[in-house]
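1. Kindly return the folded structure for what I paste below:
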Amino acid sequence: MDLDQALLRWLLDTDPALRWQVERDLADLPAEIWNVTRSRMATEGFGARLLGHQDPDGQWAGGAFFPKDFDFSGPEAADDAGQPWTATTWSLNTLRDWGLDASVLAGTADLLAANSRWEYEDRAYWGGEVDCCINAYTLANGAWLGADVSGIAQWFVDHRLADGGYNCEWVNGSTRSSFHSTLNGLKGLLSYETAAGADDSLRAARRAGEEYLLDRRLLRRLSDGEPVAPWVDHFAYPFRWFYSALKAVDYFREASLHDQTSPDPRLADAIAAIRAARRPDGTWLQERRHPGRVWFEIDVPPGEPSPWLTFYATRVLGWWDAS
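-> Predicted coordinates for the structure are as follows:
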């Protein structure tokens, strides 16, 4: 990829969790170089720090989705306090998203099967939950770690809404899909398909969710064409469960490469929104931090140029422009 060399040096001067991806996807370095950087995650930097917080029973923070000490009736549970991001599912999400080799966590799938239960109805960890975002994460993490999560894969076939997507509030009666839930579901389905394969019903579920977002140009309500919400083009890293045009286009890039298809023209508006947020020096700003307890900060404070957002945005624009 043709990239400003000063910007590339800035992106390479980062933690191994990011650097190896820059080496592979932006600097076009050979695999023998970026694989060495990738392997360093297990012993240094963010990856090693997060691995160091794993409990002997395989969990993080003693809980499946929430820390063991989380008070569901206390101040931390207030709407504006933010989700704690330290428990098992969020820690696995982070390590998987960074590309940690699953062999580093050998035995973790069995430990979680034996020791971890969902806070909802005390369900078995690899059996999943009722929240589609939680199930999407568990589907992806299970496929990554070698757990049998085929039941959760079928759950996504069985719980697709009539408009093609998903909504975590389905259990409370919602029949209309959510941008957030649909994208998280798609990411889980694609991760599972990449690792374990998929039958026609799973591929149909993924295609239907993609069409839900593409019909809305990743940005707009179908009813009136207006922006779905201000958060759609406000970018923050880590992405967490929140939807953004950048997170969505990054998914469609990955799906396009997996399917060996060209970018869908309906991505054009979202691409324009990402391009419009680029600063003259080629960087993207961190626009906010999603509130909530963390093990440690991974990216810059709001208002500063974010290496992570710059990497993701530069990569998707390079993919789009090249095609």
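
2. From now on I want contacts and neighbour counts done on CA atoms only, so please keep to that.
-> OK.

3. give the contact list for residue 216.
-> 222, 225 (CA atoms under 8 Å, 6 or more residues apart in numbering).

4. at 6 Å instead, please
-> Residue 216 sits next to residue 222 when contact means CA atoms under 6 Å, 6 or more residues apart in numbering.

5. One more sequence to fold, the one below, so I can look at both together:
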Amino acid sequence: MDVLAWLRDSDPALRWQVERDLAGEPPEVWEATRARVATEGFGARLLSLQDADGQWAGGAFFPAGFRGDEPQPWTATTWTLNSLREWGLDAAALRGTAELLAENSRWEYENLPYWDGEVDCCINAWTLANGGWLGADVAGIAEWFVTHRLPDGGWNCEWVEGSTRSSVHSTLNSLKGLLAWETATGGTEAVREARLAGEEYLLERRLTRRLSTGEPIAPGLGEFSYPIRWHYDVLNAASYFRDADRPDPRLAEAIELIRAARQPDGTWLQTERHPGRVWFEVDVPPGEPSKWLTLFATRVLNWWDAR
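-> Presented below is the predicted three-dimensional model:
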């Protein structure tokens, strides 16, 4: 199987990343493909679903009318912005959206203004990343992470319920948001120090093991799915460290779990789809080779092996 040819035959949201990160195409090639995200395929479809008030599905984190009697839906504003940003959409295609959300969107938690964030680490991390991308002033959220880091170095969305121990899920999502904001804005020294401390929280655990017992952090660390949503696995975590360009030796065990999941034909399989309403499917059903996961895993292994 020619894996590279298979990966190239894909939506522009995926293809441009294959061209840049795996095929080594010059910028004029992958930038042209990236520009098509706004006009073709997955990106164009999501753009066409935006409400006149700047939101999607009428809500900030949950769609309008959500009553909690179904799995987490993935159609509201934050989840849609996450996808568009991760697919490489040029922020110019959403010109005016930051202002519309400032005017019209409020969090379901205490009706707080959208770009002020709320109390959940993961929600604040996505808002930080999306705000930096769209040019909103989210510096206050960045500083929030500095003051809400827990004593062990990471973050936990349950801090508001009294938790004093960090979570790998919350910490990884926080790190991704902080890195995205720093990349977009240059960041601050205090935020960078907080992010590096959060990296140490994961690295001390080798991305895989509880510090107290050495047991696996959770089942299924070597099983991957796309879209990732908020879930922690070693591919998601290693992808962060690749983006941060920190090839620490303590990643080795996680890297080998990723390598072990590679199929004989050079692909990685979709293991599940997280339940919940979606606008449309963007990857294969469980058990089939996933182009998204194959891109992410190949990219991580290439980075690691070339270090």
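
6. What would you report as the TM-score here?
-> Comparison of the two superposed chains (TM-score structural alignment, normalised by the length of the second structure) gives a TM-score of 0.99, and 307 aligned residues with a CA RMSD of 0.8 Å.

7. which ones are touching the aligned residue in the first structure for residue 287 of the second structure?
-> Aligned by TM-score structural alignment, residue 287 of the second structure pairs with residue 303 of the first structure. Going by CA under 6 Å, 6+ apart, residue 303 of the first structure touches 285, 286, 287.

8. Among these, find me the one that's closest to residue 321 of the first structure.
-> The nearest member of these to residue 321 of the first structure, counting by CA to CA, is residue 285 at 21.5 Å.

9. Would you check how far apart that closest one and residue 302 of the first structure are?
-> Counting by CA to CA, to the nearest Å, the separation of residue 285 of the first structure from residue 302 of the first structure is 7 Å.

10. So those two - more neighbours on which side?
-> residue 285 (23 against 14; other CA atoms under 10 Å).

11. Just give me the match in the second structure for that one.
-> Match for residue 285 of the first structure (TM-score structural alignment): residue 269.

12. Now its match: closest residue in space that isn't a chain neighbour?
-> Once flanking residues are discounted, residue 269 of the second structure sits nearest to residue 289: 4.3 Å by CA to CA, 6 or more residues apart in numbering.

13. Equivalent analysis for residue 216 of the second structure, please.
-> Counting by CA to CA, 6+ apart, the residue nearest residue 216 of the second structure is residue 209, at 4.4 Å.

14. What's residue 184 of the first structure aligned with over in the second structure?
-> By TM-score structural alignment, residue 184 of the first structure lines up with residue 173.

15. neighbours around its match, how many?
-> Quick note: residue 173 of the second structure (other CA under 10 Å) scores 26 neighbours.

16. what number of residues lie near the residue nearest to it when sequence neighbours are not counted?
-> Nearest non-adjacent residue to residue 173 of the second structure, counting by CA to CA, 6+ apart: residue 122, 5.6 Å away. Counted with other CA under 10 Å, the neighbours of residue 122 of the second structure add up to 23.

17. Just say helix, strand or coil for the aligned residue in the first structure for residue 122 of the second structure.
-> Counting by TM-score structural alignment, residue 122 of the second structure corresponds to residue 133 in the first structure. In three-state terms, and counting by DSSP: H, G, I helix; E, B strand; the rest coil, residue 133 of the first structure is helix.
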